[in-house]
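K.L.:
Here's my sequence, what's the structure:
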Amino acid sequence: MKKFLDNLYKNQSLVYKGFLFILTTALVVYLFPKGGKFKYDFHKGKLWQYETLYAPFDFAIHKTDEEIKQNKDEIESNHLDYFKFDVGIRDLVYEGYKERFNSYFTAEDYSESDRKYLRSNGQELLNRIYEKGVVQNTEQYKGDVLVNVVRGNQEQTILYGSLVKINQLDRVITGFLTERKLQAHGERLKSLYFDIIQPNVFFDEALTKMTLERELAKVTTTRGGVDKGKRIIAKGEVVEGEKYTMLYSLQREYQSKLWNENNYNWILLGYIILVGLTLLMLLLFLKKYRPDVFINNNKVTFIFFNVLVMIFLTTTVVKFNSHYVYVVPMCIMPLILKAFFDPRLGLFTHVLTVLILGFIVPNSFEYVFLQTIAGIVTIQTISELHKRANLFISVGQITLVYIIAYFAFYVIHEGNFNNMDWVNFGLFILNGLATLAAFPLIYIYEKLFSLVSDVSLLELSDTNAKLLKELSDKAPGTFHHSLQVANLAEAAANEIGANSMLVRVGALYHDIGKMNNPAYFTENQTTSVNPHNELSAEESARIIIAHVIEGIEMAKKNNIPDRVIDFIRTHHGTSLVYYFYREASNLDENIDKADYQYPGPIPFSKETAILMMADSVEAASKSLKNPTSTMINSFVEKIVSKQIDEGQFLNANITFKEIEQIKKVLKRKLTNIYHLRIEYPE
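P.N.:
Purely as a prediction, here's the structure:
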């Protein structure tokens, strides 16, 4: 048991990766839609490349989305609006007529017989007006439009034109008076009617909506069926028309029948194997080609997290409406991974994620092709992300590639572009706009996963940053030395294809520990008084060596990223403080060499190795008196060769060829610094 626990402790990093692998696989499979995968891959407009297919069972033919939409459009266009007839308002108008008639036609002005005659005619006119009903004038309805009018529990279909509109009352009243030869009494009758008549037919929006929804719900999603054994499509035939509809219907029926209790476990096992294999390829790639990333659990977690987020977003959109699948900004992932790692890792992870999504998206071949091409374009176009304009330019190029590739697929499928849905191009534009979210996401990921991008490095390289400002105030000589080293190291990194921005920032911060005791370092001594004269060689060496540890502590307090702190740790490696070691050994041959040696570690990347060379060469160059090109060549060779002999670059993954290139750059830059000319033979 103890041995098992010891092995578990020693391999805890691998155990964590195994747990992460299993958890990610389980979550991805859980996100997959609950349905089997149709065993035939077909696309509209392309040839059927399999053997002749016969119906394996009876199934219904599903209508296409266009057919269902057409059915619903027909129902909506033929559906009649509903109006409610309010009997109570009509009765109130009749009561008002009886009450106000005598006030308009008084006994002083009219005889009893005339009043009786006018009252009966006026009543008849009211009956004629309210026979169909009075409605507020509505311009959206024409006179020949049929509408349903509901009176109590009765429903009647009439022409909208048969209803009396409020703005037509004058014409209706005038026509009736002319018919009955009552024009002489027209003014008083009109005043009476305009005073009492009110609309009593109103549009019933709730009833109209309810009846329309009831009719739409009756629309079936199938039409007819296919009997078992019937030929669906022969080998070599084009997948189009009714053949495409039958294949689409068979696919839906097959998937719904496949995913049942009997097959559930087997299908689930198949998904687990395929997803597991894909994620395993990602782990193996990291182990073989990116060992520095593989050993860092934080970075592996970050990569798997991005894969999971992309799959979650895509599956969510597919479940909601697969038509919007291209709105998901898949290119954010290679863009972010390139910002934190390298292009090859970003593209490899992107392609594997797209392959997994091929199981769940419609038209999987088209989707995989489009997203792979877009990922390649992302990797090739995105550079120097800290320059904001570059992101906008790259997103524009990615969107353009999406549109061009989608247009090509549509032409292949349909044979023309007459009926192309241009809304789809809007989806790609939305995709591009969503991809711009990569910039704030990079900042969020930096904080969550303690990673460093070029954007952060650019901020750290600002000489007005807190630590660098403090360094320039307290140790101006060291600050100037750091600037010189940064220029040398950046040029060398560019020469061999290393991360020049990272090297520059590392160089700017590598000596911040000297701020605690600036006077003990020669570059900051402005007088002839040297404080080391009052100390023993061992004490002086201890102060010099301490600037590494103090620099690390200072950087951590100020939240400087670990990748930058690595340069502080390694810029002297395990070398000796040679001046004080030689001074002490002249006095006593039995001194402990470890007391004069930096604690290390030695450089473990190309970037940290470059800084060690640039730092040593720049510092030593200050001791040259009347330097010449020959002298510079000689002392650069001597310093770098000594570092190689001491084994300082054994862990740095740097080749002799690259070291030679770095030496050439250092020689050239120093020659330029000292404004030397090439020495010609006499």
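K.L.:
contacts, neighbours, all on C-alpha from now
P.N.:
Will do.
K.L.:
now the strands for the stretch 51-200 of the chain?
P.N.:
Ranges of strands in the stretch 51-200 of the chain, per DSSP state E, counting those that start in this stretch, are 53-54, 59-62, 82-85, 134-135, 146-151, 154-159, 164-165.
K.L.:
helices or strands up against the third one?
P.N.:
Think strand 82-85. Other elements packing on strand 82-85 under the criterion 3 or more C-alpha pairs under 8 Å, 6 or more residues apart in numbering; DSSP states H and E are strand 146-151, strand 201-203, helix 205-217.
K.L.:
does the nearest residue to residue 349 once chain neighbours are set aside count as helix, strand or coil?
P.N.:
Excluding the flanking residues, the one nearest residue 349 by C-alpha to C-alpha, 6 or more residues apart in numbering is residue 282, at 6.8 Å. Secondary structure, DSSP: H, G, I helix; E, B strand; the rest coil: residue 282 is helix.
K.L.:
quick revisit: would you list the helices and strands packed on strand 82-85 in JSON lines and tack on mean neighbour count and distance to residue 634?
P.N.:
Formatted as JSON lines, the helices and strands packed on strand 82-85 follow (neighbours: other C-alpha atoms under 10 Å; distance: least, C-alpha to C-alpha, whole Å):
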{"stretch": "strand 146-151", "mean neighbour count": "19", "distance to residue 634": "102"}
{"stretch": "strand 201-203", "mean neighbour count": "20", "distance to residue 634": "99"}
{"stretch": "helix 205-217", "mean neighbour count": "13", "distance to residue 634": "90"}
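K.L.:
Also this sequence, please, to line up against the first:
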Amino acid sequence: MNKILDFLYKKQSLIYKIFLFLLSVFLIVYFFPTQGKFKYEIIKNKPWQYENLYAPFDFPILKSDEELEAEKIEVQSTHIPYYVFDQATASNILRSWKTKSNTEVDSLIQNTISDNLIQSLLDSIYSRGLISESKRLNNKDLIYLKRANKVQETTYGNLINQDALNLFLNSTLDTLNQTTQTVLKSFFYDLLEPNVAYDQAFNDKLINSEIANISPTRGSVSKGSKIIAKGEIIEGEKLRILQSLKSEYQSEDLDSTSYIMILSGYSLLVALALLMLLLFLYQYRQDIYENNNKLTFIFFNILFMVFLTLVVMKIGYKYVYIVPLCILPLTLKAFFDARLGLFSHVITVLILGFVVPNSFEYMFLQISAGIVTILTVSELYKRANLFISVAQITGVYMFSYLAFSMIQEADFQSIDYNNFIYFILSGVGLLFVQPLIYTYEKIFRLVSDLSLLELTDTNSRLLKELANVAPGTFHHSLNVANLAEAAANEIGANALLVRVGALYHDIGKMKNPIYFTENQTTNITPHDELSPQESAQIIIDHRLEGIEYAKKNNLPDRIIDFIRTHHGTTTVYYFYQKAQQEAPEDVNIDSKDFTYPGPKPYSKETAILMMCDSVEAASKSLKSPNTNLIDEFVEKIINKQIEDDQFENANITFKDIQLIKKILKAKLNNIYHLRIEYPD
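P.N.:
You can find the predicted model right below:
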């Protein structure tokens, strides 16, 4: 049992990687649509590349979206509308019109007209029905009029609308004088209320019912019928039949054996794609592969983009381009590097290619956009750069889609321009990458260029404390930061990262600042009262003190690595030599007491810092610097580090080191360049 536990403990990192891999495969396949994959690629207006295709079974021909839309419009246009006749309104008006008459009308009734005339007019109007015109039709159009429990078929012209009411009153009152007509018309307009209305709810229900009954198919194809021959252009009816066959194939009910086969196929393909990613990390990004936190972060981002795409596809396949898939390479480039970001993006697109419609078009657009993302997005912490890159990415989407549509539709009017709106929405989604990066930093404890930029602020609390407590060290750190940044730019390393590392690499000297030469203002040094071993230990301990300061102030691990490695396993040579000189001849001085414990630099950036730190610190000892002296001085220090194998773990080449030497020589020559002496 102990052996098993011991084995599990030693292999826990590998076990976690296997678990993460299997869990990712399971989650992706679990949410994949479980349907058969049509084995032919259908590209409109392109020749059929396969052998002659015959119908494998009987299947119906699906109507196109345009045909279905035309039938819906026809249902709406041919629908005979229903109107409701409100008998109660008519009865109330007929029964109580006298109570609503005014003095002027009462006088007319007594002197000129009779009650019977008004009553007759009202009967004529309400027997036909007075309509409120929310939906205007032609007079000859048929309608259904619902009176109580009966439905009467009539024409729209039989109802009285506003225009018909004017004509009706004019013809009926024509025999009366003009004054009487005006008064009575005003009276009727105030008195009358519509008693016929369009039955919106009932008509909508009928129309929706008729639309639901529209058949999605027209005709059928018999088993064995030739669908298309090799070399024929995929267009018109042949395209519709092929799409119908694909839809029928994918919607076919699967038995348990077929279901298991499809799941197994998906699992193998997804596993292969993720395995390629793991192999890439193992081969070219060993530090990321060994770090389970970073590995989890990468897999999480891939899963997140896959799930987001699948959710959008559930809403509608046509919205698939709304998903801002380029957030993935943007995020991974911000935390790691461009090559890993692009590789992970390609793997994600390959996985989604199994389930998205028009997979070749989708993959071409997404991979093209991913490449542009990697090539154009630089210095993400600059807001203008992000907006410019988003515009370029959106432009690539639109340009590529337009090119595909020109091939497939051969007509600008047939292009679905809604996708351009989706591309713009996808671009807007890319703008959320900055808050997303900030969230990831907090959750996964990673550091991006945005955080590094904040750490370069010399007004931060920790750097202000360094400037106050150890001003010489602060000045030294600024000089090293400038040298290291220039060297990193020269060899293509992360200049912002190495600058931040240089600013904080010596914060441990705040513990005992006076014991370090750059902070001493007189010729008296406290080391005179200590043994060489004690002095060396104080010097060596500034590394551990720096790590403690960094952790207390929540500096990222990537910055702490600079503190940990900037002296590698070098020797505090001055005190080692002093100890040898002071020791009796029979006493052997152990060099381990004067050696930094390491580790050695393991990246280009940490190696650059070691070189720049040593050269800048030692350059203070130059008495009368000149070009030759500086060149020999730089060569001597860096060659000594190479001889001591300080860079054996770093991915830095001899060519890189030669370029760094060149930059350091040029910078030091500029620093020590003497001004000409001006006359008094």
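K.L.:
about what we covered before: which residues does the residue nearest to residue 349 of structure 1 contact?
P.N.:
Residues near residue 282 of structure 1 by C-alpha atoms under 8 Å, 6 or more residues apart in numbering: 348-349, 352.
K.L.:
ok so, going back, which one of the strands of the stretch 51-200 of structure 1 lies closest to residue 556 of structure 1?
P.N.:
Closest to residue 556 of structure 1 of these is strand 59-62 (C-alpha to C-alpha; 64.5 Å).
K.L.:
what's the mean gap between the closest one and the aligned bit of structure 2?
P.N.:
Relative to the matching residues in structure 2, strand 59-62 of structure 1 has an average distance of 1.1 Å after the fit, by mean C-alpha distance after the TM-score superposition for structure 1.
K.L.:
which other helices and strands contact that strand?
P.N.:
Applying 3+ C-alpha pairs under 8 Å, 6+ apart, we find strand 59-62 of structure 1 packed against strand 222-226, helix 241-258.
K.L.:
Which of those has the highest mean neighbour count?
P.N.:
With neighbours taken as mean count of other C-alpha atoms under 10 Å, these reach their highest mean count in helix 241-258, at a mean of 18.
K.L.:
thinking again about what came up before, now the helices and strands packed on strand 59-62 of structure 1 as CSV including distance to residue 96 of structure 1?
P.N.:
Output for those, formatted as CSV (distance: least, C-alpha to C-alpha, whole Å):
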stretch, distance to residue 96 of structure 1
strand 222-226, 58
helix 241-258, 66
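K.L.:
With distance to residue 374 of structure 1 added, can I get the strands of the stretch 51-200 of structure 1 in JSON lines?
P.N.:
Putting those into JSON lines (distance: least, C-alpha to C-alpha, whole Å) gives the following:
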{"stretch": "strand 53-54", "distance to residue 374 of structure 1": "35"}
{"stretch": "strand 59-62", "distance to residue 374 of structure 1": "34"}
{"stretch": "strand 82-85", "distance to residue 374 of structure 1": "52"}
{"stretch": "strand 134-135", "distance to residue 374 of structure 1": "60"}
{"stretch": "strand 146-151", "distance to residue 374 of structure 1": "54"}
{"stretch": "strand 154-159", "distance to residue 374 of structure 1": "58"}
{"stretch": "strand 164-165", "distance to residue 374 of structure 1": "61"}
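K.L.:
So which of the ones you listed is nearest residue 551 of structure 1?
P.N.:
Residue 551 of structure 1 lies closest, by C-alpha to C-alpha, to one member of the strands of the stretch 51-200 of structure 1: strand 59-62, at 71.3 Å.
K.L.:
who's in contact with the alignment partner in structure 2 of residue 594 of structure 1?
P.N.:
The equivalent of residue 594 of structure 1 in structure 2 is residue 592 (alignment by TM-score structural alignment). Contacts here follow C-alpha under 8 Å, 6+ apart; on that basis residue 592 of structure 2 touches nothing.
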